[in-house]
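Asks: need a structure here:
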Amino acid sequence: MGVEGGGRRHALRTVAYVGCGAVLLAGCASMPDSGDLRGVESTPRQNAQVRVFAMPPHENAGPAEIVQGFLEALTSDDPQYETARKYLTDSASRRWSPDESTTVLSDGPNVDLERSGNREAGAEYTFMLTGSMVAVVDAQHAYAPDGGTFSKTVHLTKVKKTNQWRIDALPQGVVMGKSDFQRNYVSVNKYYYASNVPAATDGRLSTVADPVYVRSKVDPVTSVVRALLKGPTRWLDPVATSRFPPGTALRKDVTALSPDDQNKLAVPLNERADRVGPEQCTSMAAQLLFTLQDLTPTGVNRVELQGAGGRKLCELNEDRAERIAVHGTVKQPEYEYFIDGKQRLVRLPGTGTKEPEPVPGALGEGVKLRAAAVSRDEDTAAGVSDEGKHLYVGSLASGASLGSAVTSSGTSADDRLTTPSWDGGGDLWVADRDPKQPRLLMLRNGAGKPIEVRTPKLDGRIDAVRVAADGVRIALIVEQKGKTSLQIGRVERESGAGGRPVVSILEPHSVTPQWEKVTAMSWAGASRLVVVGQESGGVLQIRYVQVDGSTPAGNPPASLTGVKQIAASEDERLPLVAYSEDGIVRLSAGAQWQKVVKGTAPVYPG
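Replies: The predicted structure follows:
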């Protein structure tokens, strides 16, 4: 449908600054001289150092040009969307809240003229914005996959005072295509403390990552600090706590934060933080430092918290922060573990320069195993017997014996016990796939009577279990009606009768909604997993995925034929290890898969 008004249409443009020079770039769409109104195409990925600024509406721009220019301005790097607001009436600008949400579409929104008012008088126009949704980022900056259909309207009127077309009614938030979102936003882990997990034996708190998306070239440091101070996102909030007092925010006169030339960041806080003691202050500073390190891995290495009057509250560097909280892996694993040809649990030094050796204790001797898990301190291991019927737990010490902790009554190996998993607090998890009595079980400190974990909202059978080091998030491969998906659930613990804990998995959500089959997975960072599976009609692939369902930046792992199992460390510097048709293989950063040794069921501690 052709659109009237505004005279000859001009291509809208954006300005991009690269280094010290300026380059004029074509916008992400242009207005045709005649014919149908085009959709807004997503801008190709640009160099990370390029900043894009939109142009304001030109004199006597037609209604279609106003809509198109506004949508393009939403993908620019204007800090407060100043240029986008120039396409709105004054009252619409006051009502519009761009920070309410960001809707991500597979492509830029399609724009169609829905209706006009009095065509003779040219009094008003209404346009429909449509598209296929990929995700929504909410006001807390939390990302959530969404495969729905986007359909919203914008209404334009001619402003009497200026005789110019402007948008006077529009949906809240912003909307853009996937490639523009990837150019404009960056994922950052905020860090809080696990609220229902005991402190480590050395007294350190356990950190938990809370991924959010902030605009990558619009003062991301200040944005992520503000997001951290507001507390955990809704999904994580029941199991995470912040040491910042409620209501803590940046001081009102603070507009931007930036580190000094010594990589120290001073953070002025409001009066809510004035009365915190030294211990609480340093744990607050640790949250900030861990968060900023995730945003700028080679940047901030020291933070200073200041009170409302500018008084220094405390200062913290990286070394002291690591003494306050367990951040990431407690220590780099000494070994990679797998099951050898004699069905023993064996270990291989991380360097891979030596031959594998049976682990000390009974699991490395006479018991035939099909799968195993090693505690994060590498002192204890759990093994599942070759037929999947029994779970054994034993010390990794010479001469140590073991007893049967869990038994499945399933009639076949595929209907029995999964590979077990240890959390950071020393508890052991395993699923029993017996169709007559499917259960998710937890053994406190790997011993005693198993606790049957409640899974009220989990629909399907659990085929695999991996618990995060923080102990408050769990990854599950769930089978339902022939399809398998990767679900992330929240682990909540309550005190029950006789002091026995009641453990539940709540609000599970799929992080692979487009996949038809997931066959293997492993935690591969604070908020990242590596997954093996395939989309409908696709081929088997290995991909990284975030716990919020987004795809992390960077290249996926190299392809691997016939991969059956995969293991990763939450220390992202360590290589991936997999079991494929070639046996145990390893993938280091920047390299290709290399065969290591014959065996199955590779695992890192955890």
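Asks: drop to CA atoms for contacts and neighbour counts, all remaining ones
Replies: Fine.
Asks: Give the other helices and strands that the stretch of helix or strand residue 175 belongs to contacts.
Replies: Assigned by DSSP states H and E, residue 175 belongs to strand 174-177. In terms of contacts (3 or more CA pairs under 8 Å, 6 or more residues apart in numbering; DSSP states H and E), strand 174-177 is packed against strand 102-105.
Asks: distance between the strand it packs on and the chain's centre?
Replies: Put simply, strand 102-105 sits 16 Å off its chain's centre (CA atoms, centre = their mean, to the nearest Å).
Asks: Provide a list of residues in contact with the residue nearest to the spatial centre of the chain.
Replies: Central residue of the chain (CA atoms, centre = their mean): residue 546, 3.6 Å from the mean position. The neighbourhood of residue 546, defined by CA atoms under 8 Å, 6 or more residues apart in numbering, consists of 511, 527, 528, 529, 552.
Asks: Would you mind measuring from the third one to residue 65?
Replies: Right, residue 528. Per CA to CA, to the nearest Å, residue 528 is found 41 Å from residue 65.
Asks: helix/strand/coil for the nearest residue to residue 146 once chain neighbours are set aside?
Replies: Leaving aside its sequence neighbours, residue 146 sits nearest to residue 135 (CA to CA, 6 or more residues apart in numbering; 4.4 Å). What DSSP: H, G, I helix; E, B strand; the rest coil gives for residue 135 is strand.
Asks: before we go on, could you also do this sequence so I can check it against the first one:
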Amino acid sequence: MIRIRRSWRTGVAVFSASVLLAGCTALPSDTEPQALRPFEPAGEEQTDLGPQPGREPDLLLRDFYTASADPAQDYQAARSYLTPEAAEEWNPSETTLVVDRVDLATQPGSTNERRSFNVRGAVIGRLGTGGAYEPENGVYEATIELEQQDGEWRIASLPDGVVFERTELRNRFQPQNVYFFDSAGQVLVGDRRWVYSGQRSLDTALITLMMEGPSRVMAPAVEQSLPPEAAFAGVTDGAYQFTGFSGMSREDRLRFTAQLVWTLAMANTPGPYSVMADGAPVIDGQEELTTDDFADFNPRIGSSMVAPLFALTDEGVYRVASNTANPVSGPLGSMENLESVDITAERTSAAVRRDGDESVLLLGGLSGEVTESLRSRTITRPTFEYDSNALWVTLADNTVVRTVKSSATGEFASSEVNTTALEDIGGDISVLRLSHSGARVAMIIEGRVYTGVVEREGPGERSIVNVQEFAPQLGGTALSLDWQPDGSILVGTSSPETPIWRVESDGSAVSSLPSGNVTAPVVTVAASSSTIYLTDALSALQMPVNGADTSFWREVPGLQGVRAAPIVAN
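Replies: Prediction:
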């Protein structure tokens, strides 16, 4: 038997294996296209993970869970630990759970010929269809029976599905981004997948994933414009072959090819790329394609550009450059009582200023005049969408508001974002930040970290959907967060032991950052492609992104002795 207990803030629910989401964890490893059917785990060659002769039953069971992370040839290595009857009946594709560790306990009544083990583990996530990771927070429990066959212990009874420890996720799989356009067709959005490392051809595996479409979580925020008959037909003489493209417009072909080129390039598949559709170049007249052909859609642009640094101080907004800090030239440079500011790379600004018992949202150019847009008892720090013409804030009644500047009149119009998906969570949103693409949102609610995706239900309509809790081990200590250019999330906390954390974009890993001289609470975090910034109880500090080998942060040059919140204009 198997039991999954999943913990929620509102209580505890018990789920049986029959209600778990089904999903395969590995991509097909052969080079034949698998574009129009579900993924089936397959491998390149037999592995050496079979059982050792004379292995004790508890050690053999542990070896089985290690081998379960290898999907090669329909989990051939894991099946070798089972009796022939169990190997035939076991269905590994039922579900795939990732646990912190596997704990074993022998049940009463075991004999020298037959053993029964109670297996437990803290569930931290699952791999869904196409290798998409989804965080979980629960307990895995199962009863496994072993018996002697020909003098060797083998597993005779076990539940369907795959379970392995988090270390095997990193050992056996590698994270890769498959790219899709956002719903507006403006920007490429990464859909992170875990691909089995034993794939012979990573490029064809990623193309298969792309043809299958976005993951369940990301689907509402992105689009897939391929016709139903479109298929990947493999690689011939170095050219990627596709069929069923005859009805696609030139614009749709360009978008598809941009997705393809950047998916391959970001996986370090060298170009140029030859892409054929129905026997002809997918784009007329272009035999070979490179990332230069689609430079406008570079998903790394946010992580490769030099982002200007600003700072919010008690005296206004300052520009920080060349180890000095000087007030910006507009009204914000000398405005007091500012609570928060956000600035885009185009120098569009949004600021929240305290006015008596209310907070006021001010919008405008960084060095120009600002206009009052909203008033509320409290307003969270503004966060901009991709095109900088729209921003989001949360008001005192937990209403999330989207404000848009009219290109025709220059006036601002506000509408409410649908947050029905947050109702079961409860509590106030203290921080809300949109990702660089605008397709995802990260929030702090009652000190806990949540993410969601942004669904466009119609012109001007937005909803937050597919909400997940990330990094539950932080408890209720989170105070500040922001997206890093690589898609991960920085989180500042009130914990003196671990005041600053990094969370992977899919929640698959959470790691504390060096904090030798950081004094909690960390009330502000920010990041550029090269530097991480924070404001702790004493000052504004910085550390290189690759500075994990040092435990000390330095004061931000130009902000020494000044209470300030660093702002990176992405």
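Asks: so what number do they get for TM-score?
Replies: Superposed pair, TM-score by TM-score structural alignment, normalised by the length of the second structure: 0.77. Supporting alignment: 501 aligned residues with a CA RMSD of 3.6 Å.
Asks: neighbour-wise, which of residue 528 and residue 65 of the first structure wins?
Replies: With neighbours defined as other CA atoms under 10 Å, residue 528 of the first structure and residue 65 compare such that residue 65 has more, 26 against 22.
Asks: quick check, that one in a helix?
Replies: Yes - according to three-state DSSP, residue 65 of the first structure belongs to a helix.
Asks: contacting residues around residue 577 of the first structure?
Replies: Residues near residue 577 of the first structure by CA under 8 Å, 6+ apart: 566, 567, 568, 584, 585, 586, 587, 602, 603.
Asks: What does it correspond to in the second structure?
Replies: Mapped onto the second structure by TM-score structural alignment, residue 577 of the first structure lines up with residue 533.
Asks: what helix or strand is that match on?
Replies: Going by DSSP H and E, residue 533 of the second structure is in strand 531-535.
Asks: Tell me the helix or strand right after that strand.
Replies: Beyond strand 531-535 of the second structure on the C-terminal side, the first helix or strand identified by DSSP H and E is strand 540-544.
Asks: Report the angle between that following strand and strand 531-535.
Replies: Angle, strand 540-544 of the second structure to strand 531-535, by axes from the mean of the first three to the mean of the last three CA atoms, to 10 degrees: 160 degrees.
Asks: Now do strand 540-544 of the second structure: everything it contacts.
Replies: 530-535, 552-556, 559-560, 562-566.
Asks: what does stretch 385-402 of the second structure give?
Replies: Residues outside stretch 385-402 of the second structure that contact it (CA under 8 Å, 6+ apart) are 344, 346, 348, 376-384, 403-405, 414-419, 428-430, 432, 434-438.
Asks: Can you say which of those residues are buried?
Replies: The neighbour count (16 or more other CA atoms under 10 Å) marks 344, 348, 378-384, 403-405, 414, 416-418, 428-430, 432, 434-438 as buried among the contacts of stretch 385-402 of the second structure.
Asks: From these, which land in helices?
Replies: Assignment to helices by DSSP state H places none of these there.
Asks: residue in the first structure matching residue 78 of the second structure?
Replies: Residue pairing (TM-score structural alignment): residue 78 of the second structure is matched to residue 84 of the first structure.
Asks: Which element is encountered next along the chain beyond the helix or strand where that match lies?
Replies: Assigned by DSSP H and E, residue 84 of the first structure belongs to helix 82-85. Proceeding N to C from helix 82-85 of the first structure, the next assigned helix or strand is helix 90-95, under DSSP H and E.
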